[in-house]
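In: Have a look at this prediction, sequence included:
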Amino acid sequence: MYLVSGLLAAALALVANAAPAAQGQLQKVNGFNAGPTKAGMYIYVPSKKATPAPIIVAIHYCTGTAQAYFSSTQYANLADQKGFIVIYPNSPSSGGCWDVASTASLTHNGGGDSKTIANMVDYAVQNYGGDADKVFATGSSSGAMMTNVLAGAYPDIFKAGSSYSGVPDGCFYVPGATAGQATPGWNNECSGGRSVKTAQQWGDLTRSYYPGYNGTRTRMLIWHGTADNTLSYPNFAEALKQWSNVLDVPFTNDVANNPQSGYTKKVYGDGTKLIGYSGQGVGHTVPVHESVDLAWFGL
């Protein structure tokens, strides 16, 4: 079952650590009906918006909502300072989880929640002055899974991503899972850290979701805590293997106590395409590091 106690605990922890209020209000975009699923589009547009405005898509966890992720993270506060737009998708499933299990959602232009979110980006570009060349994704738990899915299926849209305590792209695939179903599938093998592949196998899986794509791939930050009992820590290594192969960057070195004490920064290549952050003793989920994300996004 997708709605598990660990995810609920993570949701409550995020809400308990609510960020200071943004200057403006989160708006529901009633005019967005581009589907194919019924995910809701919520948006934060700062009063001093850049022209055109970069877009961050901030994706909530299971049991969460767009409003909860708006309130518990600082992306909107930082948008007030820097002028970017934040899209907060709202899951259509009864448990608040994202469809990262169906063939449709895992495939470029195949449908599912991933296509709905991609359509939200297009809507923001067309109607809110968003910059199609500066689009980024981030999320926690189920939102982290969707961040990886978007990076794999829509690298033509998303320039960089930051995934907090998720799993590799495609790891949650469940045969027969249907896009738009009330409760997306749960994959125990993946969540338990038992889905182990070679880097080439993971990379081939991601490439299969957008056959023939030869453009620039999404740059990735991968965050995970060693004490994660919901989406087990081995998923960290598997995700790094995957993106190392997709982005064609080998592991270079570790940096201790970065970005803070107890974390290890794992650098791949020259550090411009892939970085991992391992939090010693950190559970589910890793606290959001907005300033690190913005530096990664170039904002």
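Out: Great, that's in hand.

In: Please make it C-alpha for all contacts and neighbour counts, starting now.
Out: Fine.

In: Which stretches in this structure count as strands?
Out: Using DSSP state E, the strands of the chain run over residues 27-28, 40-44, 53-59, 85-90, 130-140, 160-164, 219-225, 251-256, 263-268, 274-279.

In: Reformat those strands into a markdown table and put mean neighbour count and distance to A9 next to each item.
Out: Compiled in a markdown table, the strands of the chain are given as follows (neighbours: other CA atoms under 10 Å; distance: least, CA to CA, whole Å):
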| stretch | mean neighbour count | distance to A9 |
| --- | --- | --- |
| strand 27-28 | 16 | 26 |
| strand 40-44 | 23 | 24 |
| strand 53-59 | 27 | 17 |
| strand 85-90 | 28 | 19 |
| strand 130-140 | 24 | 13 |
| strand 160-164 | 28 | 15 |
| strand 219-225 | 26 | 15 |
| strand 251-256 | 14 | 28 |
| strand 263-268 | 20 | 22 |
| strand 274-279 | 24 | 18 |
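
In: The structure to be compared is supplied as follows:
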Amino acid sequence: MPATLLATLLAALLPLLGATVLTAPTAAARESNRDSARDSAREKAVPTATLTEVTNFGTNPSNLRMYLYVPESVTPNPAVVVAVHWCTGSGPDMYNGTEYDTLADQYGFIVLYPSVTRSSKCFDVSSPQALRRGGGSDPVGIKSMIDWVTRTYDADTGRVFATGISSGAMMTNVLLGDYPDVFAAGAAFSGVPFGCFATTDGSEWNSACSGGTVTRTPKEWGDLVRNAYPGYSGPRPRMQIWHGTEDDVLRYPNFGEQIKQWTNVQGVSQTPAATDTPQSGWTRTRYGGTGDQAPVEAISLQGVGHNLYAHGMASRVLTFFGLDKPGPAPQPGACKVSAAVNAWNTGLTASVTLTNTGTTTVDGWKLGFTLPAGQTITGGWGATYTPSSGSVTAANVSYNGTIAPGASVSIGYQAGHGGNSAAPAGFTLNGTACATG
């Protein structure tokens, strides 16, 4: 080939080769570009360590305002806490009146403060639109705020939580009912059950509910929650409930009705698995588990009125959420349990296999379950079992306390029965619901 022709071909090919290299960066370069773009998005979002209003965050049918607190030490894939204010309050009031921002500085999560603009400054927890998934009103606007945060900060969608005071506590119940696939847990201070405040005449207030005269069976309360998202069969958020015995705004019977509702939703016994007094005048009951992340936890404050929230309570909320320690809290779906029963006339033997389906090692475990009525454990292996009937906790023994990702442990027990020899219907690992099968 003549030298002049070769030179001409090379001159034509070199720009094409260069263009090919420029349009096909290495995987490392692509990852670096994504990281840079994410960092740039964060920088353009909101200033850190200060409360900032965000506008144009998405669908917002009831004209809510959105305030955000992002700590300087925000972690990669941060958790999100939605902190919902009381009637006559606002997002900035919730920010100033609670310590979630300082706790965010310590643990690296993001705090979202929705804020009502209607004249009452109360959240809509009563309209038909608010009490169904995607129906409209305040829950839809709050969901848009969460979506904005998770997009902008690459937040962990498995660690989104809600907490609120009074009207905000009622909204916490509503959010967990409407969006069980969004929230991992909630904490309600002086609230009422999901659907208790329902009205059809446009009124924001339900006197029967506030007066504590609305009572239902656990199943009826649970059905109200389940009907908010028909067909949903996934895990349900855990719930922490706080109430003062002398509440004269949202009367104390609402405390017990919330317990009935959320134990039914979780599928756990209404008989407490544990009862203690964490502080003078407080009675704490846990349902479906005995640990800090039980499916339902309820704290009754003797002699305390409606305005029960006080400094220090937010730290207890974070413990329930699992945000007071490094790393993500265990979420529903991080464990699987299978159980088989071999029964005879008045007795049975149950074999239980617990599998860690998460990505981190379980170091120390307590498996919670409720025995069917009439069953009493008479002996067991692989764990210590307390108590012998009702809501039982099986705790690891010295040789099987660690379960690596993908690994399993097998335990079992003997029990007497009065005719019902079925296996437990549900299980929790360290207070978090497990898949079964």
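Out: Sure, I can see it. Remember, it's a predicted structure, so these values are computed and weren't measured experimentally.

In: What TM-score do the two superposed chains give?
Out: Once superposed, chain against chain, the TM-score is 0.88 (TM-score structural alignment, normalised by the length of structure 1); 270 aligned residues with a CA RMSD of 1.3 Å.

In: picking up where we left off before, and the strands of structure 1: which comes nearest A177 of structure 1?
Out: If you check each of these against A177 of structure 1 by CA to CA, strand 85-90 wins as the nearest, at 19.9 Å.

In: center of structure 1, which residue is that?
Out: Ranked by distance to the mean C-alpha position of structure 1 (CA atoms, centre = their mean), the top residue is T147 at 2.5 Å.

In: That one maps to what in structure 2?
Out: Aligning on TM-score structural alignment places T147 of structure 1 opposite T172 in structure 2.

In: what's the answer for V255 of structure 1, then?
Out: Alignment note: V255 of structure 1 maps to T275 in structure 2; criterion TM-score structural alignment.

In: which non-adjacent residue is nearest that match?
Out: Sequence neighbours aside, T285 is the residue nearest to T275 of structure 2 in space, at 4.5 Å (criterion: CA to CA, 6 or more residues apart in numbering).

In: Isn't the one you found up against A273?
Out: Yes. Shown here, T285 of structure 2 and A273 form a contact pair, counting by CA atoms under 8 Å, at 7.5 Å.

In: which neighbours do the two share?
Out: Overlap between the neighbourhoods of T285 of structure 2 and A273 is empty, taking contacts as CA atoms under 8 Å, 6 or more residues apart in numbering.

In: neighbours of V74 of structure 2, just the number please.
Out: When neighbours are defined as other CA atoms under 10 Å, V74 of structure 2 has 19 of them.

In: Can you give me the separation between it and I259 of structure 2?
Out: Counting by CA to CA, to the nearest Å, the separation of V74 of structure 2 from I259 of structure 2 is 34 Å.

In: what does T20 of structure 2 give?
Out: When T20 of structure 2 is compared with I259 of structure 2 (using CA to CA), they lie 63 Å apart.

In: Look at the two and report which has more neighbours.
Out: When neighbours are counted by other CA under 10 Å, T20 of structure 2 and I259 differ, and I259 comes out ahead with 24 against 11.

In: Now do the same for the more buried one: its match in structure 1.
Out: Match for I259 of structure 2 (TM-score structural alignment): L240.

In: contacting residues for its match?
Out: By CA under 8 Å, 6+ apart, the residues touching L240 of structure 1 are 222, 276.

In: let's go with 7 Å and repeat that
Out: L240 of structure 1 is in contact with G276, counting by CA atoms under 7 Å, 6 or more residues apart in numbering.

In: What distance do you get for it to N148 of structure 1?
Out: Between L240 of structure 1 and N148 of structure 1 the computed distance is 11 Å (CA to CA).

In: same question, A11 of structure 1
Out: From A11 of structure 1 across to N148 of structure 1, the span is 20 Å (CA to CA).

In: These two: who's more crowded?
Out: A count of neighbours by other CA under 10 Å puts N148 above the other of A11 of structure 1 and N148, at 32 against 24.

In: what about the counterpart of G31 of structure 1 in structure 2, distance to A45 of structure 2?
Out: In structure 2, the position corresponding to G31 of structure 1 is occupied by N56, as judged by TM-score structural alignment. Applying CA to CA, the value for N56 of structure 2 to A45 of structure 2 is 12 Å.

In: Which residue of the two possesses the greater neighbour count?
Out: A45 (16 against 11).

In: Tell me where the stretch 101-250 of structure 1 has helices.
Out: Taking DSSP state H, counting those that start in this stretch as the test, the helices found in the stretch 101-250 of structure 1 are 103-106, 112-128, 142-153, 188-191, 199-208, 234-247.

In: which of these is buried the deepest?
Out: Ranked by mean neighbour count, the helices of the stretch 101-250 of structure 1 are led by helix 142-153 with a mean of 30 (mean count of other CA atoms under 10 Å).

In: List of residues touching that helix?
Out: Here helix 142-153 of structure 1 makes contact (CA under 7 Å, 6+ apart) with 59-62, 97-98, 100, 106-108, 114, 137-139, 158, 161, 163-170, 206, 209-210, 218.

In: what about that helix, distance to the chain center?
Out: Taking the mean of its C-alpha atoms, helix 142-153 of structure 1 sits 5 Å from the chain's own mean (CA atoms, centre = their mean, to the nearest Å).

In: now do stretch 282-289 of structure 2
Out: Relative to its parent chain, stretch 282-289 of structure 2 has a centroid offset of 17 Å by CA atoms, centre = their mean.

In: Please apply the same query to stretch 109-120 of structure 2.
Out: Between the mean C-alpha point of stretch 109-120 of structure 2 and the mean C-alpha point of its chain there is a distance of 19 Å (CA atoms, centre = their mean).

In: quick check: that stretch aligns to which part of structure 1?
Out: Under TM-score structural alignment, the match for stretch 109-120 of structure 2 is residues 84-95.

In: Can you check the distance spanned by that stretch, start to finish?
Out: Stretch 84-95 of structure 1 has its terminal residues 30 Å apart, counting by CA to CA.
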